[in-house]
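[1] Have a look at this fold, sequence not included:
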């Protein structure tokens, strides 16, 4: 059976995620402590570890209080250790990691920041991508280059299509509006946005297959002609789309 997944809304539009199984409970990112601690108490779960994707405060500000209350171990990228909360375990993309009895792939998804990692739980079928691959979009490039982010998205796009992409924010309205502006003939995109609006539900989590069909940053091949970039490399088409989104 897959690990139980609980999606928590934090701050204004952030997501944190709890994973629970026979061996305990872990948290992916900690935007703020209150909602996370309340959920743990309501479910009677004991937190054993916090996995951090990157250093931004809206993903880490809750760590200190949660650690004080739970004693959880903090796990994050060795390359980002100098600006993450104090780490008990420093990890490197590609090295073995086991969480709650499952092997976890640590994936370098630099672009939004340098040192950003994603966590893929292949047995349960979850990928925690934070501000790299997002619902209907991708993170703004604060530190990395377009080529770096394109490489990261390509690695994530190669995961199994049924993988549930658990991203870091609910930017559905803005991302959906931009996606429609560059991909207006995409019926799958229109259907996805209509379903979200009808159900009054957020865009995330969503399967990778759905992201491949509707996320413009994974559809550079389908969009290159409309951008007049028929002969351009994929990374250049992505860079154009990211610049357009920044100005949207």
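    Structure received. Everything quoted here is computed from the prediction, not taken from an experiment.

[2] Please count neighbours and contacts with C-alpha atoms only from this point.
    Noted.

[3] Would you map the strands across the chain?
    For the chain, applying DSSP state E gives strands covering 4-10, 14-21, 24-28, 47-51, 73-77, 89-91, 97-99, 102-108, 117-121, 126-130, 133-134, 137-138, 164-167, 206-207.

[4] what's near enough to touch residue 119?
    53, 104-107, 127-129 (C-alpha atoms under 8 Å, 6 or more residues apart in numbering).

[5] which one of those residues has the most neighbours?
    residue 53 (32 neighbours; other C-alpha atoms under 10 Å).

[6] Name the nearest residue to it, sequence neighbours excluded.
    What sits nearest to residue 53 in space, not counting adjacent residues and going by C-alpha to C-alpha, 6 or more residues apart in numbering, is residue 117, at 5.1 Å.

[7] put this beside the first:
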């Protein structure tokens, strides 16, 4: 039986994710921005939450841990580098570790940069990666704690995933990200087509997430910091310097 993935809005612009394995009956929360919403969405499907996998420590990702654990008795897995700031952690994980939901296995990927310990969870059997705030459709997270070399290394790890991978990010920032991407890479025809599609989806009230990795590789300027055309405009030949210039520009872009 296939893994069931339920995506739903919470807070002002977060996405919540519940993963359910019908064979074992297990259900995992990817992050916990809003405990009541997660509990309600699980109950509506007859699912019992058995695990939480946190990507990083920020309250809009781990703030619901204690309430969900109190209600369900679930176990909490969190990144080792952020675990001291996360409530209720039962297991701390890092690069190369694996987690399981029934028979489904997920690889833990170090994607530090937004926070020092940020991780992503890649489920190869479902061709899906849950990336928190490390990578967004046409964007990436703000570099609150990490460095440009660290963050570029993190994105480079995500770039090696299979091109058909669905990138499940944690916020609906896609319209604003598209505006900056068009500013950063104005001659990219594939990006112009993608941005127009995003405008249509959002105008119809539909999510622009998840995004396919192959499309992001062709259009997301932060993943293209090693591309000569992007470097010529932003960095002059070095991927880290180009990434840093793009991230700084995005921080003040209006």
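    Perfect, I can see it now. As the structure is a computational prediction, the values presented were derived from the model and not from experiment.

[8] Let me see the TM-score of these two.
    The TM-score (TM-score structural alignment, normalised by the length of the first structure) is 0.95; 246 aligned residues with a C-alpha RMSD of 1.3 Å.

[9] quick one on the thing from earlier: could you dump the strands of the first structure to CSV with distance to residue 233 of the first structure?
    Shown next, in CSV, are the strands of the first structure (distance: least, C-alpha to C-alpha, whole Å):
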stretch, distance to residue 233 of the first structure
strand 4-10, 36
strand 14-21, 33
strand 24-28, 34
strand 47-51, 34
strand 73-77, 30
strand 89-91, 32
strand 97-99, 34
strand 102-108, 22
strand 117-121, 25
strand 126-130, 24
strand 133-134, 20
strand 137-138, 19
strand 164-167, 26
strand 206-207, 26
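
[10] Residue 244 of the first structure is nearest to which of those?
    Closest approach to residue 244 of the first structure among those (C-alpha to C-alpha): strand 137-138, 12.1 Å.

[11] residues in the second structure matched by that closest one, start to end?
    Mapped onto the second structure using TM-score structural alignment, strand 137-138 of the first structure spans residues 139-140.

[12] quick one: the helices in the first structure?
    Listed in chain order, the helices of the first structure (DSSP state H) span 33-43, 57-60, 63-70, 146-157, 172-182, 187-199, 208-214, 220-223, 234-247.

[13] Which part of the second structure matches the third one?
    It stands for helix 63-70 of the first structure. Residues 65-72 of the second structure are matched to helix 63-70 of the first structure when aligned by TM-score structural alignment.

[14] once aligned to the first structure, how far is the matching stretch on average?
    Once fitted to the first structure, stretch 65-72 of the second structure is off its aligned match by 1.3 Å on average (mean C-alpha distance after the TM-score superposition for the first structure).

[15] buried residues in that stretch?
    65-66, 68-69 (16 or more other C-alpha atoms under 10 Å).

[16] Now the equivalent of residue 50 of the second structure over in the first structure. Nearest residue, chain neighbours left out?
    For residue 50 of the second structure, the aligned position in the first structure is residue 48, judged by TM-score structural alignment. Using C-alpha to C-alpha, 6+ apart and skipping residues adjacent in sequence, the residue nearest residue 48 of the first structure is residue 72, 4.6 Å away.

[17] And for residue 129 of the second structure?
    In this structure, residue 129 of the second structure finds its nearest non-sequential neighbour in residue 122, 4.1 Å apart by C-alpha to C-alpha, 6+ apart.

[18] what does that neighbour align to in the first structure?
    Aligned by TM-score structural alignment, residue 122 of the second structure pairs with residue 120 of the first structure.

[19] That match - how many residues pack around it?
    Residue 120 of the first structure has 23 nearby residues by other C-alpha under 10 Å.

[20] And for residue 156 of the second structure?
    15.

[21] gap between the closest residue to it other than its chain neighbours and residue 133 of the second structure?
    Using C-alpha to C-alpha, 6+ apart and skipping residues adjacent in sequence, the residue nearest residue 156 of the second structure is residue 223, 7.6 Å away. Here the distance between residue 223 of the second structure and residue 133 of the second structure works out to 14 Å (C-alpha to C-alpha, to the nearest Å).

[22] so who does residue 165 of the second structure touch?
    Shown in contact with residue 165 of the second structure (C-alpha under 8 Å, 6+ apart): 127-129, 212-214.

[23] Kindly write the PyMOL command that selects the buried subset of those residues.
    Buried residues among the contacts of residue 165 of the second structure (16+ other C-alpha under 10 Å), as a PyMOL selection:
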select buried, resi 128+129+212+213+214
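
[24] where's residue 207 of the first structure relative to residue 137 of the first structure, distance?
    For residue 207 of the first structure, the distance to residue 137 of the first structure - C-alpha to C-alpha - is 13 Å.

[25] do the same with residue 149 of the first structure
    Taking C-alpha to C-alpha as the measure, residue 149 of the first structure falls 12 Å from residue 137 of the first structure.

[26] Compare neighbour counts for these two and give me the winner.
    Taking other C-alpha under 10 Å, residue 149 of the first structure and residue 137 do not tie; residue 149 has more neighbours (28 against 25).

[27] out of everything not next to it in sequence, what's closest to the aligned partner of the more buried one in the second structure?
    Matched to the second structure by TM-score structural alignment, residue 149 of the first structure sits across from residue 151. Leaving aside its chain neighbours, residue 151 of the second structure sits nearest to residue 113 (4.4 Å; criterion: C-alpha to C-alpha, 6+ apart).

[28] Give the aligned equivalent of that neighbour in the first structure.
    Mapped onto the first structure by TM-score structural alignment, residue 113 of the second structure lines up with residue 111.

[29] which residue is nearest the middle of the second structure?
    Most central in the second structure under C-alpha atoms, centre = their mean is residue 131, positioned 2.5 Å from the mean C-alpha point.
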